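K.L.:
Here is my input, please return the structure:
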Amino acid sequence: MRKILLVCSFAALVSLISIHIYAQAAPAAAPAAAPAAAAAPAAPAAEAKAGGHETMSFTSIVFRSGMFGLLIWITLFGSSIVCFALIIDSFINIREDKIAPKSLVAEVNNAISQGDLAMAIQSCDNSGAPLGRILKAGFTNVQEGFEVVQDAVSVASDIESETLLARVSYLSVISNITPMLGLIGTVQGMIYAFFNLGTQEAGAAQQSMLAINISHGLWATAVGLGVSVPASILFYFFKNRTTRLVLGMEALTLDITKSLRNAEVVEDSPEG
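P.N.:
Predicted structure coming up:
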């Protein structure tokens, strides 16, 4: 999971740097292509600019939002990448065959029916699933008695449940902070818009800066909500799925520990 986040973050950073370099190089190429235009009077140039329409892309809005605005955009893009990685990770790992695989249940039940506790523990180790770790916690305490087994299983079950829910809770964090980041970007855009409105003379330059600042504010809110809404929906989706799987895992654990007592495997447990 950490490797996925690091790779996605590095790719996003490289993309932002490349876009920024391209955005800076494109305006610089225009004066080099036509040096004679620099000597022309300022008034005709201003009139030509006022009469035309300046192309304003999303990329230009991002990189003309100032250092603070660029920091907000990097945080929003980073949050969206982390959100995407968490969603992919949850779809892959929060499944019944990952948490409580049926093959593990069959192997453990078969081992217990044969009175072979070592085989049951080996099956738990090989599975690598949360259910396997919970059952192993009980199997390794069979010599202490059935009540100790139940306590060990209960503690291990709580730990695995908290681990699974904590994994999903990061989506809730993202769904809460991204609208706030978008709101900060909106406030910053409005501040810059009114500041330029009060300090610059009326004209095409003032209108251009006003449009850029307002667009920055609205886009920041839109991106923040665009990340927050799916993250919030999928958080509750994965939370409910996790709760359902945890309850099913606890029921399986209870059944297996009961069969452990009925089979009296405690007396046949291996040494070491």
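K.L.:
Only C-alpha atoms from now on, for both contacts and neighbour counts.
P.N.:
Noted.
K.L.:
For residue 201, identify the helix or strand it belongs to.
P.N.:
When secondary structure is defined by DSSP states H and E, residue 201 falls outside every helix and strand.
K.L.:
burial of it, as a residue count?
P.N.:
11 (other CA atoms under 10 Å).
K.L.:
ditto for residue 190
P.N.:
19.
K.L.:
Can you verify my assumption that it contacts residue 212?
P.N.:
No - the pair residue 190 / residue 212 is not scored as a contact, 10.2 Å apart, by CA atoms under 8 Å.
K.L.:
Tell me the secondary structure of the residue positioned nearest the centre of the chain, please.
P.N.:
Taking CA atoms, centre = their mean as the criterion, residue 83 is the residue nearest the geometric centre of the chain, at 2.4 Å. The assignment at residue 83 comes out as helix when based on DSSP: H, G, I helix; E, B strand; the rest coil.
K.L.:
which secondary structure element contains residue 103?
P.N.:
helix 102-113.
K.L.:
Can you report how many residues neighbour residue 58?
P.N.:
12.
K.L.:
how much space between it and residue 216?
P.N.:
9 Å (CA to CA, to the nearest Å).
K.L.:
hey, where'd the helices end up in this structure?
P.N.:
2-33, 42-51, 58-63, 66-93, 96-99, 102-113, 117-127, 130-139, 146-199, 204-263 (DSSP state H).
K.L.:
which of those helices sits most buried?
P.N.:
Highest mean neighbour count among the helices of the chain (mean count of other CA atoms under 10 Å): helix 130-139, with a mean of 24.
K.L.:
could you give the angle of that one to helix 117-127?
P.N.:
150 degrees (axes from the mean of the first three to the mean of the last three CA atoms, to 10 degrees).
K.L.:
and helix 130-139, what does it pack onto?
P.N.:
Applying 3 or more CA pairs under 8 Å, 6 or more residues apart in numbering; DSSP states H and E, one finds that helix 130-139 contacts helix 117-127, helix 146-199, helix 204-263.
K.L.:
The nearest residue to residue 190 once chain neighbours are set aside: what's it in contact with?
P.N.:
Closest residue to residue 190 apart from its sequence neighbours, by CA to CA, 6 or more residues apart in numbering: residue 214 at 6.2 Å. Contact analysis of residue 214 by CA atoms under 8 Å, 6 or more residues apart in numbering lists 186, 189-190, 193.
K.L.:
and residue 214, how far is that from residue 191?
P.N.:
Taking CA to CA, one finds residue 214 at 9 Å from residue 191.
K.L.:
can you check residue 142 too?
P.N.:
Counting by CA to CA, the separation of residue 142 from residue 191 is 67 Å.
K.L.:
Reformat the contacts of residue 214 into TSV and put distance to residue 206 next to each item.
P.N.:
Shown next, in TSV, are the contacts of residue 214 (distance: CA to CA, whole Å):
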residue	distance to residue 206
186	19
189	14
190	14
193	9
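K.L.:
Here is a second sequence; please produce its structure as well for comparison:
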Amino acid sequence: MLTKRSSVMNDFDHFDFSRHRRSLACGLVAWLLLLTTGGLLWAQTEEAAPGQPVEEPEPALIEQRLNDTESLTLVSLVLRGGRMMIPLGVISVVVVALTFERWFALRKSRIIPYRLQRELSQLRLSEKGLDPREAYKLCKQYPSALGNVVKAMLLRIGRPQSEVEHAVSEATEREADRLYGNVRWISLMGSVAPLLGLMGTVWGIIWTFYKTTQLEIGADRADQLAGGIFVALVTTLGGLVIAIPAMIVAQYFESRIISLFHEMDEILFDLIPGFEHYEGKLRAKHRTYESTSTTLFTTMTPPAKPAGGETLDGSQTQPLPRAPYQ
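P.N.:
Have a look, this model is predicted:
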């Protein structure tokens, strides 16, 4: 019986949320920065010289500002974001491409083909029982992650049960690592995007304050600061817009991989007992003919022992060493 689950399941169950905490910390820093600079701007606009009347905005100016606010679109924000929007745009394209690639690669029909699962189940329930030759042919007929794991198990048929389970565990880890490869890149992009956005915002604010110090005496510093910080925060927004969907997609794919491999474990749990009676009787030999790999299963039968405890040449019978594994 299959006494232990694959170690890859434990790796998935103890998923590391450190990259999510980094993204949350970046967002919190950006929000605190926004509150701080907003408070400074509010204080500057509220200050007025003693005895100087506060000018009332004209209706035409108010209408113009409202029209400018309504014309603010995503495209205009991207164009105002500066050069830092270029790497963010590249990251967004990569995330979209990897998302579609993993969406098709993690379909159940490609990981656990229904026909392979059904025919292996029929072979297991047949009167003759599980035939390693037929099972190997089925795995070659339906190439998939399940087929690769079953083939790795079949190549250890006849060896001790613990060795068979170890081969299954290693094959499962290899397949899980292969399927999880591009998901790691999506998680990485989701962690890097807000950091790039925050760096663009910090650089924009630094540049804005520098330009403010270069203004002439009496110039409107509040408007200069507001316009500079408004543009600088665009990169933070762009990084969050990329990071949030990327994290959601990565988590979805991770959960899907865990679900598929749990189902694969259940299938292997039913298959392995069908090969227990081959222990010590069956060996797998590999032969390669012109780059074509074939696997032959041969039955190992013990040599016949002559009557009287003697060998064919008349000498005394000696204990025969166990045939080495091939």
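K.L.:
Show me what residue 141 of structure 1 lines up with in structure 2.
P.N.:
Using TM-score structural alignment, the equivalent of residue 141 of structure 1 in structure 2 is residue 156.
K.L.:
try residue 187 of structure 1
P.N.:
Aligned partner of residue 187 of structure 1 by TM-score structural alignment: residue 202.
K.L.:
Please determine how far residue 265 of structure 2 is located from residue 110 of structure 2.
P.N.:
Residue 265 of structure 2 is 16 Å from residue 110 of structure 2, where distance means CA to CA.
K.L.:
oh sorry, the question was meant for residue 99 of structure 2
P.N.:
With CA to CA as the criterion, residue 99 of structure 2 and residue 110 of structure 2 are 16 Å apart.
K.L.:
Nearest to residue 270 of structure 1 among the helices of structure 1 would be which one?
P.N.:
Distance to residue 270 of structure 1, taken as CA to CA, is lowest for helix 117-127 among the helices of structure 1, at 6.4 Å.
K.L.:
what's the mean gap between the closest one and the aligned bit of structure 2?
P.N.:
Its aligned residues in structure 2 lie a mean 2.3 Å from helix 117-127 of structure 1 after superposition (mean CA distance after the TM-score superposition for structure 1).
K.L.:
quick one: that helix aligns where in structure 2?
P.N.:
Against structure 2, the aligned range for helix 117-127 of structure 1 is residues 132-142 (TM-score structural alignment).
K.L.:
And the contacts of the matching stretch?
P.N.:
Contacts for stretch 132-142 of structure 2 (CA under 8 Å, 6+ apart): 113, 116, 119-120, 123, 147-148, 150-151, 154, 296-297.
K.L.:
Output the residues you listed in JSON lines, with distance to residue 68 of structure 2 appended to each entry.
P.N.:
Shown next, in JSON lines, are these (distance: CA to CA, whole Å):
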{"residue": "113", "distance to residue 68 of structure 2": "56"}
{"residue": "116", "distance to residue 68 of structure 2": "62"}
{"residue": "119", "distance to residue 68 of structure 2": "66"}
{"residue": "120", "distance to residue 68 of structure 2": "67"}
{"residue": "123", "distance to residue 68 of structure 2": "71"}
{"residue": "147", "distance to residue 68 of structure 2": "61"}
{"residue": "148", "distance to residue 68 of structure 2": "60"}
{"residue": "150", "distance to residue 68 of structure 2": "64"}
{"residue": "151", "distance to residue 68 of structure 2": "66"}
{"residue": "154", "distance to residue 68 of structure 2": "70"}
{"residue": "296", "distance to residue 68 of structure 2": "77"}
{"residue": "297", "distance to residue 68 of structure 2": "78"}
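K.L.:
Just name the closest of those residues to residue 279 of structure 2, please.
P.N.:
Lowest distance from residue 279 of structure 2 to these (CA to CA) belongs to residue 154, with 11.6 Å.
K.L.:
mind putting the helices of structure 1 in JSON lines, distance to residue 269 of structure 1 included?
P.N.:
Converted to JSON lines, the helices of structure 1 look like this (distance: least, CA to CA, whole Å):
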{"stretch": "helix 2-33", "distance to residue 269 of structure 1": "39"}
{"stretch": "helix 42-51", "distance to residue 269 of structure 1": "87"}
{"stretch": "helix 58-63", "distance to residue 269 of structure 1": "65"}
{"stretch": "helix 66-93", "distance to residue 269 of structure 1": "32"}
{"stretch": "helix 96-99", "distance to residue 269 of structure 1": "26"}
{"stretch": "helix 102-113", "distance to residue 269 of structure 1": "10"}
{"stretch": "helix 117-127", "distance to residue 269 of structure 1": "6"}
{"stretch": "helix 130-139", "distance to residue 269 of structure 1": "9"}
{"stretch": "helix 146-199", "distance to residue 269 of structure 1": "13"}
{"stretch": "helix 204-263", "distance to residue 269 of structure 1": "11"}
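K.L.:
distance of the equivalent of residue 152 of structure 1 over in structure 2 from residue 156 of structure 2?
P.N.:
Taking TM-score structural alignment, residue 152 of structure 1 has residue 167 as its aligned residue in structure 2. Distance, residue 167 of structure 2 to residue 156 of structure 2, using CA to CA: 7 Å.
K.L.:
likewise residue 89 of structure 2?
P.N.:
From residue 89 of structure 2 to residue 156 of structure 2 the distance is 49 Å (CA to CA).
K.L.:
cool, and residue 20 of structure 2?
P.N.:
41 Å.
K.L.:
which of these two has more neighbours?
P.N.:
residue 156 (20 against 16).
K.L.:
any idea what sits nearest the more buried one, other than its immediate chain neighbours?
P.N.:
Excluding its sequence neighbours, the residue lying closest to residue 156 of structure 2 (CA to CA, 6+ apart) is residue 164, at 5.5 Å.
K.L.:
what's the answer for residue 295 of structure 2, then?
P.N.:
Spatial nearest neighbour of residue 295 of structure 2, excluding adjacent residues (CA to CA, 6+ apart): residue 286 at 5.0 Å.
K.L.:
tell me the secondary structure for that neighbour?
P.N.:
Per three-state DSSP, residue 286 of structure 2 ends up strand.
K.L.:
Map residue 247 of structure 1 onto structure 2.
P.N.:
In structure 2, residue 247 of structure 1 lands on residue 262 (TM-score structural alignment).
K.L.:
Tell me who's in contact with the closest residue to that match other than its chain neighbours.
P.N.:
Using CA to CA, 6+ apart and skipping residues adjacent in sequence, the residue nearest residue 262 of structure 2 is residue 9, 7.8 Å away. By CA under 8 Å, 6+ apart, the contact list for residue 9 of structure 2 reads 258, 261-262.
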